[in-house]
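> Just need the structure, nothing else, for what follows:
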Amino acid sequence: MNACGPNNLSQLEKIKNKGKLVVATRNSPTTFYETADEYAGIEYELISRFAKSLNVELEFIVNDNIKELVDMLADGKVDIVAAGLTITPEREKHLRFAPAYQQITSKLVFKQGKRWPRNISQLNGELRVIAHSSYSQELLNLKSSTPELHWSETTEQTNEELLMMILDETIDYTIVDSTELDLNRRFHPELAVAFTVGKPQSLAWAMSKIDDYSLFSKVIEFFGQQKMDGQLAYLIEKYYGHVEKFDYVGARQFHRATQEQLDTYKEMFVDSAKDDLDWRLLAAVSYQESHWRPKAKSPTGVRGMMMLTRATAKQLGIKNRLDPKQSIFGGAEYLRKVLKRVPAQIQEPDKTWFALAGYNIGWGHVEDARKITNNQGGNPNKWSDVKERLPLLQKKKWYKKTKHGYARGEEPVKYVTNIRRYYDVLVWQDEEQQSLPDPETGTTKKESLIAAKDSAKETEVTPK
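As a prediction, this is how the structure comes out:
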């Protein structure tokens, strides 16, 4: 047989020859999901970059059953499983894991207001977890020391569905990754953490444990490059940088405000956003600034819904900062001005985070932090790098070397983080509302909008 025949090709060569990388993943906010106009998720972005580095296309097989995901590798149906799998000793017997890209902990979750169990022996109710997960293995380990421990396993529900079952009290407890819980608590603050189960674990891609190491070697090389370039840190900050610290009281207060106050000002946010801003972002900024209180006032003299200074209001032609409409429209215009100052090489979503920091602290101070970041070898165009240096503007050693001097650099970091949380919730609530059917027509708002756009296209007349 010819030594160059197809049967002698390495796994990597076969992938390149067919021009396609086949990947199995789960549909979840921590891995792979579809937004209004694109796919997203940390696994999706990482595997997309890897496929691009190989110059091949991607084929996704989505399956929420962990055992079936692993079986696909054994059967040769997929090349990689990129599904937020934790590295466990049991899995390492059968799978070859790529370098870890993130660390998580497993959290036992219950509903806020219910009896708080302090350890596994205090569980009093139904505990349900995902079958074949690292949680079920951890529970088996705990069973030897806690014989009375009982739980059920499911292949029919996802972690997110189990969390919703906690809220509607169908079950009492579940166990999920800390990342998945962080993302869901923004929308459902009643989800409470009882305790951490087991030790911290690492997430990684999984591959077949075969003699061919060609694909595995390429994956190791890829992750080394992603870490060295700061791309891995950027992705983790993008998806989780604003959700790690949870404030139950603050989250509940914001949810209550969206129900009781937002409708009063929503039209103003929508009108002021025009076609170039997202009204939900403006609403999030306003809540961070004033908690949607028209007469809000800070010790430094900034006033109103968008907390404008007297000088800024004058510059924008705002006559009354306490008038909600004037304040909201003024804040929108000021944000546009700051956005224009953000260098063109800074891409979204970082562009927006930089602009928000400039809205809060002044663009000059943001530029100072960018220069410090550059001098320290960081990327001045990445919010994840610059937000680490902004607090240095409070230290004389650093601010004495800057153009604009001292600034409370920790404030814009907290400011942007909070707004990102509020914005995520507003987007989620807005999408939920658009998915509700009209009582009379049975059509959702989203469907009505699509139909209206299609109708407009059909009746559009091209001028001669």
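
> alpha carbons only for contacts and neighbour counts from here, please
Fine.

> Quick one: the helices in the stretch 51-200 of the chain, in order.
66-74, 89-92, 134-143, 159-167, 178-185 (DSSP state H, counting those that start in this stretch).

> for comparison, sequence B:
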Amino acid sequence: MAIIKYIPLQGLISKALFICALPLLFSCQPKTEPNAVQKILQQGVLKVGTRYGQTTYYHGAEGPQGFEYELVAGFADYLGVQLEIFPYYNLDELFPKLQSRHLDLVAASLAITPKRAEHFRFGPAYQQISQKLVFKQGQQWPKTIDELDGSLSVVASSSHAEILQQQQTEHPDLHWQETNESDEAELLEQVLDGELDYTVADSNILSVIRRRHPELSIAFTLGEEQQIAWLLSQNIDDSLIAAMIDYFGQIQSDGRLTALEDKYYGHVQQFNYVDTRMFISAVEKTLPQYRDWFEQYSGNLDWRLLAAMSYQESHWNKRARSATGVRGLMMLTLATAQDLGIKSRLDPKQSIQGGAKYVQHLIDRIPQRIQEPDRTWFALAAYNVGWGHVEDARILTEKQGGNQDLWVDVKQRLPLLRQKKYYKTTKYGYARGNEATDYVANIRRYYDTLMWLEEQRMAELEAEKELQQRQNLEQKQLQDTQSADLQEATAD
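As a prediction, the model looks like this:
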């Protein structure tokens, strides 16, 4: 949830006219040492430090990704300079680079804490998180710090270590280990593997990881909610902070910040342990029966998205049937199946083929100005509730001052189509719009989990391939040695 207070600067911060901007925040004197932003503009590069992680920065199939990466890439565009990312594996390596001014700022989903405030300055806060004490499902559930009984480890120099130090004043028996050998995600995996009893995780990161590891359980929350912000050197002038204030104000007011938060976190706000476990089990046991067809008929779609849709529709039950008469893996209506040339909705191959064609048709209907991933989310909603109702919600969104081309805005209005005072003014009338928003959120969660499971599967296959290659090489070397020995013995 964004918490920025927008302070409009009336266009003073511009890429060309930054020299005399914001006299209240820094003095503007001719022929003096350039301020921080002027230096960045002169160099044409914004140097940003971050840390590797699922919510910060990582290399995906389409290049660099991550909430922090996209956020800071937008800031570089705002300044009109190139972005140069310096990712690190631990904070003890990252912080000295900022203090020595080798970096302009650090964007790594870091909390504002009293200890950090002694050494760094902060930009405007743009998220709130809480810190969760995590243990493995099925183990003894500690309700307070005094009930902790086992090993506890956190990342060194993290806000987690800092809050444990604060708690230790009231709980002197509290002990823990700090490490630079493992990041937050790895510590959570150690809890899953039984190598560690407890760790501490930020709520935003935990919400993403629990979609893949549902056995991670929250014992309790440590401390108050904390604000997330970018870090700057303590000795830097106010110009860069002023630019950040204007940038964050712009992306909050035009909806870009909310849309970015929705992209990375909007689908993981709610967690259901049983549903997640059932899906992971179905991926292992049922999906292999239909995977080839999902891949064959996905067309321009990601086959994993198509598979996630099918699971939401039918739980991969080829004979599924609803009270409204839709049937099959993709739960097609009889009329839609006939239009698509599908003879049997209960035939898994035909159902997948028809569902893929239909969702692609819906995507193609969406105005070209709407960008991905919103195009896909609109199409999924239309698959569930019909494009007419989605269009009604888009019109209602515009009337209420929202952006009709952003899913994050429209999904707030879809549930209003159940209320008479709203649907009586629409073209297509009443609709269970809340079900459409849940439908899209569920598919996004399944899709996210399936992508991770596939990445794990491919990594395991690659490891097996490398192992087999090493074994083959060792076998060949052994055979060559034996052959050479035999030849030498024969020659003797």
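
> can you tell which of the helices of the stretch 51-200 of structure 1 is closest to residue 265 of structure 1?
Taking C-alpha to C-alpha as the measure, these were each checked against residue 265 of structure 1, and helix 178-185 came out nearest at 25.4 Å.

> Tell me the residues of structure 2 aligned with that closest one.
Using TM-score structural alignment, helix 178-185 of structure 1 lines up with residues 203-210 of structure 2.

> Contacts for that stretch, please.
Residues from elsewhere that reach stretch 203-210 of structure 2 (C-alpha atoms under 8 Å, 6 or more residues apart in numbering): 54-55, 129-132, 185, 216, 265, 268-269, 271.

> buried subset of the residues you listed?
Listed as buried from the contacts of stretch 203-210 of structure 2 are 54-55, 129-132, 216, 265, 268; burial here means 16 or more other C-alpha atoms under 10 Å.

> got those residues as TSV, with distance to residue 480 of structure 2 columns?
Supplementary listing: these in TSV, determined by distance: C-alpha to C-alpha, whole Å:
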residue	distance to residue 480 of structure 2
54	46
55	50
129	60
130	61
131	58
132	57
216	51
265	56
268	56
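
> Residue 140 of structure 2 pairs with which position in structure 1?
Residue 140 of structure 2 is assigned residue 115 in structure 1 as its aligned equivalent, the criterion being TM-score structural alignment.

> can you give me the helices for the stretch 301-450 of structure 2?
In the stretch 301-450 of structure 2, the helices defined using DSSP H, counting those that start in this stretch lie at 303-314, 334-339, 348-365, 374-385, 387-399, 407-413, 420-423, 433-491.

> so which of those helices comes closest to residue 236 of structure 2?
Comparison of the helices of the stretch 301-450 of structure 2 against residue 236 of structure 2 by C-alpha to C-alpha identifies helix 407-413 as nearest, at 35.9 Å.

> List the buried residues of that closest one.
Using 16+ other C-alpha under 10 Å, the residues of helix 407-413 of structure 2 that count as buried are 407-411, 413.

> just stretch 416-435 of structure 1 next, same as before
Of the residues in stretch 416-435 of structure 1, those buried under the neighbour-count criterion (16+ other C-alpha under 10 Å) are 416-426, 434.

> equivalent range in structure 2 for stretch 369-376 of structure 1?
Under the alignment (TM-score structural alignment), stretch 369-376 of structure 1 falls on residues 393-400 in structure 2.

> Residues in contact with the matching stretch: which ones?
Surrounding stretch 393-400 of structure 2, the residues in contact under the criterion C-alpha under 8 Å, 6+ apart are 403-405, 409-410, 413-414, 417.

> let's go with 7 Å and repeat that
In this structure, residues lying in contact with stretch 393-400 of structure 2 by C-alpha atoms under 7 Å, 6 or more residues apart in numbering are 403-404, 409-410, 413-414.

> Could you export these as CSV, including distance to residue 283 of structure 2?
As requested, these are exported to CSV (distance: C-alpha to C-alpha, whole Å):
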residue, distance to residue 283 of structure 2
403, 36
404, 35
409, 32
410, 31
413, 33
414, 31
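
> on that earlier part again, could you point out which of the helices of the stretch 51-200 of structure 1 sits nearest residue 317 of structure 1?
helix 178-185 (40.0 Å).

> Distance of the aligned partner of residue 459 of structure 2 in structure 1 relative to residue 326 of structure 1?
Using TM-score structural alignment, the partner of residue 459 of structure 2 in structure 1 is residue 435. Using C-alpha to C-alpha, to the nearest Å, residue 435 of structure 1 is found at 32 Å from residue 326 of structure 1.
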